[in-house]
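Enquirer: Sequence isn't available, so here's the structure alone:
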């Protein structure tokens, strides 16, 4: 039997919850993520219901990616120039308004895919400013050495909501319709609004800009502020490598846009939801929750670069198995369907391990005066990668089928990450500064 101490070391580190501001945000997030995931599942389901086309579902990638890039970059710069608490309040209200707009278009029965996509784009703009700001706040409300643990706790809750939301959405959508699920999202967001309203003021850190020597708190910002962030990032190639690895993993390996087609065509379910639609939408976050619960060793790992690469390769392998299972299902929700769900679950755990280590690497390596801007870039990579995948998978899946498109994507993940590491082998040796203690021989 493993020693109790060894088992405890594998469990998530919960000490960040001792800090009241983080605890309040984390607790509110438990409620908010359920509504957010209902929104995530209902938007593609409604689009597929209106159009019957995975290509149209894939358009959510384009309508989400453009505002993410524009407002993710500018929002990150904005969070380094103004009070982050105030910015969180403004953008949280904006997300509540767009959730109400989703409800209104569904309740009216318009069935206009372009209106739906437009509301989605506005929602993503608010999200793109809110998310890097919220992430940059973590290092201000918990000790720096606990950033990785706090990130893991946040991601675990987010992914737990991503289990409950899809199951509820997939099962309730045929019964309640789409409007009620959008309305629940709007109501759930009120908990986050309460939490951010209780945060203290967080004005910019009064330090010199690394590129201009001017006061970062009083700089005019705009495009110049965004460019300062890229200059800062360009001087840190290992952080750039962490972004590249994630883009490879998500762009090629995330078959989210194909799930409506997999459920309907490959598993033989109706076009308005069903058991396997819900299970496929919930499988990846379920795996991520398991990964988060047992993330203790990951958040304490020394070789973060190696850990990221191994996790991404495991993700690619799981997606290959999922694609093969979908291909062999042949229109029946039998054993192969369960194998596809299980494979996606395993992939979710691998992705969780990768995400926690990448986020901790970025937060710990960045200076606070640049943290918002780097989180803006991080958001574009993390959220933009899957949206790029939506476009790629939606197009390729409509051409060669959902199963083959998924399997080929998994192969490209493994080939891509191995190629990237071959070009930058130093990434495998990356060790966080808190572990980089040099001994008498000059070795780490």
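Expert: Perfect, I can see it now. These numbers were taken from a predicted model, which means no experiment stands behind them.

Enquirer: Please count neighbours and contacts with C-alpha atoms only from this point.
Expert: Noted.

Enquirer: who are the neighbours in contact with residue 199?
Expert: Listed by C-alpha atoms under 8 Å, 6 or more residues apart in numbering, the contact partners of residue 199 are 21, 85.

Enquirer: And it, how far from residue 84?
Expert: Applying C-alpha to C-alpha, to the nearest Å, the value for residue 199 to residue 84 is 10 Å.

Enquirer: what is in contact with those two at once?
Expert: Contacts common to residue 199 and residue 84, judged by C-alpha under 8 Å, 6+ apart, are absent.

Enquirer: Next, the residues that contact stretch 306-313 from outside, please.
Expert: Applying C-alpha under 8 Å, 6+ apart, the contact partners of stretch 306-313 are 245-246, 249, 298, 301, 350-351, 353-355, 357-358, 413-414, 417, 427-430.

Enquirer: Weed out the non-buried ones from those.
Expert: Neighbour counting with 16 or more other C-alpha atoms under 10 Å marks 245-246, 249, 298, 301, 350-351, 353-355, 357-358, 413-414, 417, 427-428, 430 as buried within the contacts of stretch 306-313.

Enquirer: residues contacting residue 279?
Expert: Counting by C-alpha under 8 Å, 6+ apart, residue 279 has contacts 166-167, 341.

Enquirer: could these go into TSV alongside neighbour count?
Expert: Shown next, in TSV, are the contacts of residue 279 (neighbours: other C-alpha atoms under 10 Å):
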residue	neighbour count
166	28
167	25
341	22
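
Enquirer: here comes the other one, which I'd like you to weigh against the first:
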């Protein structure tokens, strides 16, 4: 691994906090759906909680991005992590008292989504303030490794511990872990808002000058500041291209919804799950983790754009291979490779975005990117579910992989700067004036 960013005390605190949150603070990811299903006996209730969490997270990521540009990001992170700790404390209390209230659970799920959205937006905006530009790729690689590892290890531990210690103990563990995270974030140096970098005011795509001066932004409503962020985003072809590649890879090339059908009908797995389904779900995160352990091989590279775009193209090819794989081991190999290239894609996508965004708007851009990252897989579940029902799992997966390749190739052709982007060269002019 490229461990250079860990030599920076502020980043090291952030990273250790993320490790604690990813494992010790992620038990509720499995505990909440388990409790809801136990209370209602209905998967529909679990689905409703997912929708509630998603809506809350999207709203919070966008609003949290505005706040991250208007206040000290350290205090925003402390407040958001503190709110998440209070949410987990609420989950612990309701489980310990055996309230058995679905409405209370859903309200706490909404609070969880609100806290997570603000944390994601603020964290993405805070990292470039504590890590120099030449270490952004390494820092994002370390953060991605923790995030993906925690999403696997946390639920696995929770599944093993639920019958032993009960749901209330898991919620209490999450609460204590988030209190430790809040303390770690509190010890960061101040991260106050910075004025926009001085630069000539360009003309936006709609022909009007674009400006987000701090004194002007301070007098505007949250909606107005949010719109400033969107105007900034869509005035930057490179940032739009990043979103396009990310959406193409996730919407066309994320066939998670078809795994149960693929496992049962194509690889002769038992109804309701089994080894085949487990192999399909485990192979992708295993690939992410494996490449994350050797991230130092590529994080020192400078051609971030070519690496990101190439990773997206290879991801499309692995999805095609998954759809055509006649045997389970070949499908697992395709997903293992796909997880690895997606680690590369996400690492450089975030690094390019952070390096090419004025710090005065970085929170809002990170909030927008969070919406894409979270919303893309949800759209993919709908698209692949409908396509799988119409054409069958193999055809839907294979066509999705081909569409990913074609879409990414089209974006590279339309925005050649994405492929040519070199992290050692100055960022493109910032469309933002003081």
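Expert: The structure has been received and is ready for your questions. Because the structure is predicted, anything quoted here is derived from the model rather than measured.

Enquirer: Any idea what the TM-score comes out to?
Expert: Taking TM-score structural alignment, normalised by the length of structure 2 as the basis, the two superposed chains have a TM-score of 0.81; 413 aligned residues with a C-alpha RMSD of 3.6 Å.

Enquirer: Sitting in strands, which of the contacts of stretch 306-313 of structure 1 do you find?
Expert: Counting by DSSP state E, no part of the contacts of stretch 306-313 of structure 1 is found in strands.

Enquirer: Which ones among the residues you listed lie within helices?
Expert: 245-246, 249, 298, 350-351, 353-355, 357-358, 413-414, 417 (DSSP state H).

Enquirer: nearest to residue 122 of structure 1, of these?
Expert: Of all these, residue 122 of structure 1 sits closest to residue 246, with 24.9 Å by C-alpha to C-alpha.

Enquirer: ok, that closest one touching residue 381?
Expert: Yes. Look at residue 246 of structure 1 against residue 381 with C-alpha atoms under 8 Å: they come within range, at 7.0 Å.

Enquirer: buried residues in the one helix or strand residue 170 of structure 1 maps to?
Expert: Element membership for residue 170 of structure 1 (DSSP states H and E) is helix 147-176. Within helix 147-176 of structure 1, the residues that qualify as buried are 147-173, counting by 16+ other C-alpha under 10 Å.

Enquirer: Please apply the same query to stretch 134-141 of structure 1.
Expert: For stretch 134-141 of structure 1, by 16+ other C-alpha under 10 Å, it's 134-139, 141.

Enquirer: so where in structure 2 does that stretch end up aligned?
Expert: Stretch 134-141 of structure 1 corresponds to residues 123-130 of structure 2 when matched by TM-score structural alignment.

Enquirer: how far apart are the matching stretch and its match in structure 1?
Expert: Superposing on structure 1 and averaging over aligned pairs (mean C-alpha distance after the TM-score superposition for structure 1), stretch 123-130 of structure 2 comes out at 1.3 Å.

Enquirer: what does stretch 46-54 of structure 2 give?
Expert: Counting by mean C-alpha distance after the TM-score superposition for structure 1, stretch 46-54 of structure 2 comes out at 5.0 Å.

Enquirer: What residues of that stretch count as buried?
Expert: By neighbour count on 16+ other C-alpha under 10 Å, the buried set for stretch 46-54 of structure 2 is 46, 49-50, 52-54.

Enquirer: Now flag whichever of these is closest to residue 386 of structure 2.
Expert: Comparing the buried residues of stretch 46-54 of structure 2 against residue 386 of structure 2 with C-alpha to C-alpha picks out residue 50 as the nearest, at 19.3 Å.

Enquirer: residues in contact with that closest one?
Expert: Residues counted as contacts of residue 50 of structure 2 (C-alpha under 8 Å, 6+ apart): none.

Enquirer: Kindly report the same for residue 380 of structure 2.
Expert: Going by C-alpha under 8 Å, 6+ apart, the list of residues near residue 380 of structure 2 reads 250-255, 257.

Enquirer: go on, residue 120 of structure 1?
Expert: Contacts of residue 120 of structure 1 (C-alpha under 8 Å, 6+ apart): 60, 63-64, 98.

Enquirer: Show me what counts as buried in stretch 182-192 of structure 2.
Expert: Those would be 182, 184-186, 188, 191-192, for stretch 182-192 of structure 2 by 16+ other C-alpha under 10 Å.

Enquirer: which one of the residues you listed is nearest residue 272 of structure 2?
Expert: Nearest to residue 272 of structure 2, judged by C-alpha to C-alpha, of those is residue 182 at 40.0 Å.

Enquirer: picking that back up, looking at the buried residues of stretch 134-141 of structure 1, which is nearest residue 182 of structure 1?
Expert: Closest to residue 182 of structure 1, out of all of the buried residues of stretch 134-141 of structure 1 and judged by C-alpha to C-alpha, is residue 134, at 23.0 Å.

Enquirer: what about the closest residue to the closest one other than its chain neighbours, is that helix, strand or coil?
Expert: Among residues not flanking residue 134 of structure 1 along the chain, residue 88 sits closest, at 6.8 Å (C-alpha to C-alpha, 6 or more residues apart in numbering). Three-state call for residue 88 of structure 1 (DSSP: H, G, I helix; E, B strand; the rest coil): helix.

Enquirer: Check the burial of residue 88 of structure 1 by counting its neighbours.
Expert: Close neighbours of residue 88 of structure 1, defined as other C-alpha atoms under 10 Å, add up to 25.

Enquirer: what do we get in structure 2 for it?
Expert: With TM-score structural alignment as the criterion, residue 88 of structure 1 matches residue 77.

Enquirer: how far away is its match from residue 181 of structure 2?
Expert: In this view, residue 77 of structure 2 and residue 181 of structure 2 are 10 Å apart by C-alpha to C-alpha.

Enquirer: and what of residue 308 of structure 2?
Expert: Counting by C-alpha to C-alpha - residue 308 of structure 2 and residue 181 of structure 2 are separated by 31 Å.

Enquirer: now swap in residue 424 of structure 2 and tell me
Expert: Taken as C-alpha to C-alpha, the span from residue 424 of structure 2 to residue 181 of structure 2 is 34 Å.

Enquirer: what do we get in structure 2 for residue 251 of structure 1?
Expert: So, by TM-score structural alignment, residue 251 of structure 1 is matched to residue 251.

Enquirer: and stretch 416-425 of structure 2, how far from the chain's centre?
Expert: 23 Å (C-alpha atoms, centre = their mean, to the nearest Å).

Enquirer: Give me the contact list for it.
Expert: Contacts for stretch 416-425 of structure 2 (C-alpha under 8 Å, 6+ apart): 134, 238, 241-242, 302-306, 309, 352, 412.
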